[in-house]
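> for reference, the sequence and a predicted model appear below.
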Amino acid sequence: MLAAQRELAHALEMLAQAIGGFAHEGLGGNDRNGGGARAPVEPYSYQDFLKTHPPTFTPTTEPLDVKHWLRILEQKFLLLTVTKELKEFITTFCEYYIPVGLLNWKLTEFLNLKQGSMTMMDYVNKFNHLALYAGIHVDTDEKKRDHFYHGLSCILQKELYTRGYQTFGALMNATIAMEGLQCDSQVEWKRKWVITRSSSHPQAQKV
């Protein structure tokens, strides 16, 4: 809890520094009148920024969440027609909350991803999530399809090998359908087993 509060305080400090830059730039860097003779311009303040209803930052270990927050915040910055301080803020913020080591760790996790004991839907969801960090490893549909295939269980790979699915979407949908059929088959087998067992061991008649 304390660590999260310290991270939030650090984020707010960086934001305050950026907004301090707005005030400096607002004194002479931007013309709110859109051209012509420059009238005296009031500096941008923290209250100006709050009027844009910026999103609240929640410390997280998920880089995609940080990037999403930054994209929204960037739109708020642009409402104040400030670009110079925005770039400096994003660079500093990313260095602190999206370190290269974490991105590399996500990439390694993707490259080593195997279905293992995961259900197909769990595997699909984790694959699609980590693929967002994979860059050139999934920049074509063929690469994405092949990575997905090689992460499947050996049994599924064997069943799918000769079917020749040409796209990632087709392969993914096929694996989900196959698991559904397997589950239905197991349920039906258990149902028949219970019926057979019951008929083989009838209850003793009450006297």
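Structure received. Everything numeric in this text was worked out from a predicted model, so none of it was measured.
> could you use CA atoms for every contact and neighbour count after this?
OK.
> how far does the single longest helix found in the chain sit from its chain's centre?
The longest helix of the chain (DSSP state H) is helix 168-200. Counting by Cα atoms, centre = their mean, to the nearest Å, helix 168-200 is centred 32 Å from the centre of its parent chain.
> and it, what other elements does it pack with?
With contacts defined as 3 or more Cα pairs under 8 Å, 6 or more residues apart in numbering; DSSP states H and E, the packing partners of helix 168-200 are helix 120-131, helix 141-151.
> got the buried residues for the shortest one?
The reference is to helix 141-151. Of the residues in helix 141-151, 144, 145, 147, 148, 149, 151 count as buried by neighbour count, 16 or more other Cα atoms under 10 Å.
> how far away is residue 132 from residue 167?
18 Å (Cα to Cα, to the nearest Å).
> what kind of secondary structure is the residue nearest the centre of the chain in?
Computing the C-alpha centroid of the chain and ranking residues by Cα atoms, centre = their mean puts residue 64 first, at 4.7 Å. The assignment at residue 64 comes out as helix when based on DSSP: H, G, I helix; E, B strand; the rest coil.
> so how far is residue 126 from it?
Distance of residue 64 to residue 126, given as Cα to Cα: 14 Å.
> who are the contact partners of the nearest residue to residue 152 once chain neighbours are set aside?
Distances taken as Cα to Cα, 6 or more residues apart in numbering put residue 115 closest to residue 152, at 5.2 Å, once the chain neighbours are dropped. Residue 115 sits next to 123, 151, 152, 153 when contact means Cα atoms under 8 Å, 6 or more residues apart in numbering.
> please compare the first structure with the one that follows:
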Amino acid sequence: MNGISEFMRLAPRYFKDSTSADDAESWLESAEKVFTAMRCNRDEDKVDFVAYMLEGRALHWWKEIKRKYEHHQGPFTWAMFRTEFLTKYFPRSTLYKMQRDFSKLVQGNMTVEEYEVEFDKLVRHVPSMVPDEDTKRDKFEHGLAMYIQKGIAGSNAPETYDELVDRGNKLEAVHAEARELT
């Protein structure tokens, strides 16, 4: 591994600060993608590389974390960095809000596609609320508009989440066409 020059060649994103948990998580995932491409396995290198990409308030946060651990025995690991970073930029209060949002999520005025995007975003953050494919499919179905739920109930039940989403999109399109004709 050629170190920081190879890391920079793969164009990782800088992180200044964010009030969006999604932005923070996306930044962390993009850094991990670069590590995979580099075949970077050493925790110390990972921490050094991402620390180099911190700017502004995020850099000040990192300096505080380094001070907090200055007497820590052993290296500051990637797992430790992830934990501290997610604690700062993806706090429990955000997770609790996402759990509440997920439990109340229904299609409402969204299209099936928009509902799916929001549903998938929340599922990614609250996987414990959908422990298996059946639970995920059922939760999504019960949040669909009533006319779509009725259309699904009147046919063979979709076996997968993706089939359910596809069926929901088709029923929505048929419903829209029927409204245009009247």
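Yep, it's here. What you see is a predicted model; the values in this text were computed from it and never measured.
> care to give me the TM-score?
Scored against TM-score structural alignment, normalised by the length of the second structure, the superposed chains reach a TM-score of 0.66; 143 aligned residues with a Cα RMSD of 2.7 Å.
> the contacts of residue 115 of the first structure, buried ones only, as a PyMOL selection?
Applying 16+ other Cα under 10 Å to these leaves a buried subset, and the PyMOL line that selects it is:
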select buried, resi 123+151+152
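> map the residue nearest to residue 152 of the first structure across to the second structure for me.
By TM-score structural alignment, residue 115 of the first structure lines up with residue 107 in the second structure.
> mind checking the SS state of residue 53 of the first structure?
Applying three-state DSSP: residue 53 of the first structure is coil.
> now the closest residue to it other than its chain neighbours: how far from residue 148 of the first structure?
Using Cα to Cα, 6+ apart and skipping the chain neighbours, the partner closest in space to residue 53 of the first structure is residue 76 (7.8 Å). Computed as Cα to Cα, the residue 76 of the first structure to residue 148 of the first structure distance reads 38 Å.
> can you tell me what part of the first structure stretch 166-174 of the second structure aligns to?
Following TM-score structural alignment, the partner segment of stretch 166-174 of the second structure in the first structure covers residues 173-181.
> ok, and the closest non-adjacent residue to residue 115 of the second structure?
Among residues not flanking residue 115 of the second structure along the chain, residue 107 sits closest, at 5.4 Å (Cα to Cα, 6+ apart).
> nope, residue 19 of the first structure is what I meant
Leaving aside its chain neighbours, residue 19 of the first structure sits nearest to residue 46 (6.3 Å; criterion: Cα to Cα, 6+ apart).
> try residue 101 of the second structure
Distances taken as Cα to Cα, 6+ apart place residue 122 nearest to residue 101 of the second structure, at 7.9 Å, with adjacent residues excluded.
> now do the same for that neighbour: its match in the first structure.
If you follow residue 122 of the second structure across to the first structure using TM-score structural alignment, you land on residue 130.
> now swap in residue 149 of the second structure and tell me
Taking TM-score structural alignment, the alignment pairs residue 149 of the second structure with residue 157 from the first structure.
> do residue 26 of the second structure as well
Aligned by TM-score structural alignment, residue 26 of the second structure pairs with residue 68 of the first structure.
> follow-up on the earlier one: quickly note the distance from the residue nearest to residue 101 of the second structure to residue 21 of the second structure.
12 Å.
> again, but for residue 86 of the second structure
Distance of residue 86 of the second structure to residue 21 of the second structure, given as Cα to Cα: 8 Å.
> one more: residue 102 of the second structure?
Distance, residue 102 of the second structure to residue 21 of the second structure, using Cα to Cα: 16 Å.
> residue 30 of the second structure contacts residue 12, doesn't it?
Yes: using Cα atoms under 8 Å, residue 30 of the second structure is in contact with residue 12, at 7.0 Å.
> quick one, which of these two is more surrounded?
Between residue 30 of the second structure and residue 12, counted using other Cα atoms under 10 Å, the more crowded position is residue 12 (18 against 15).
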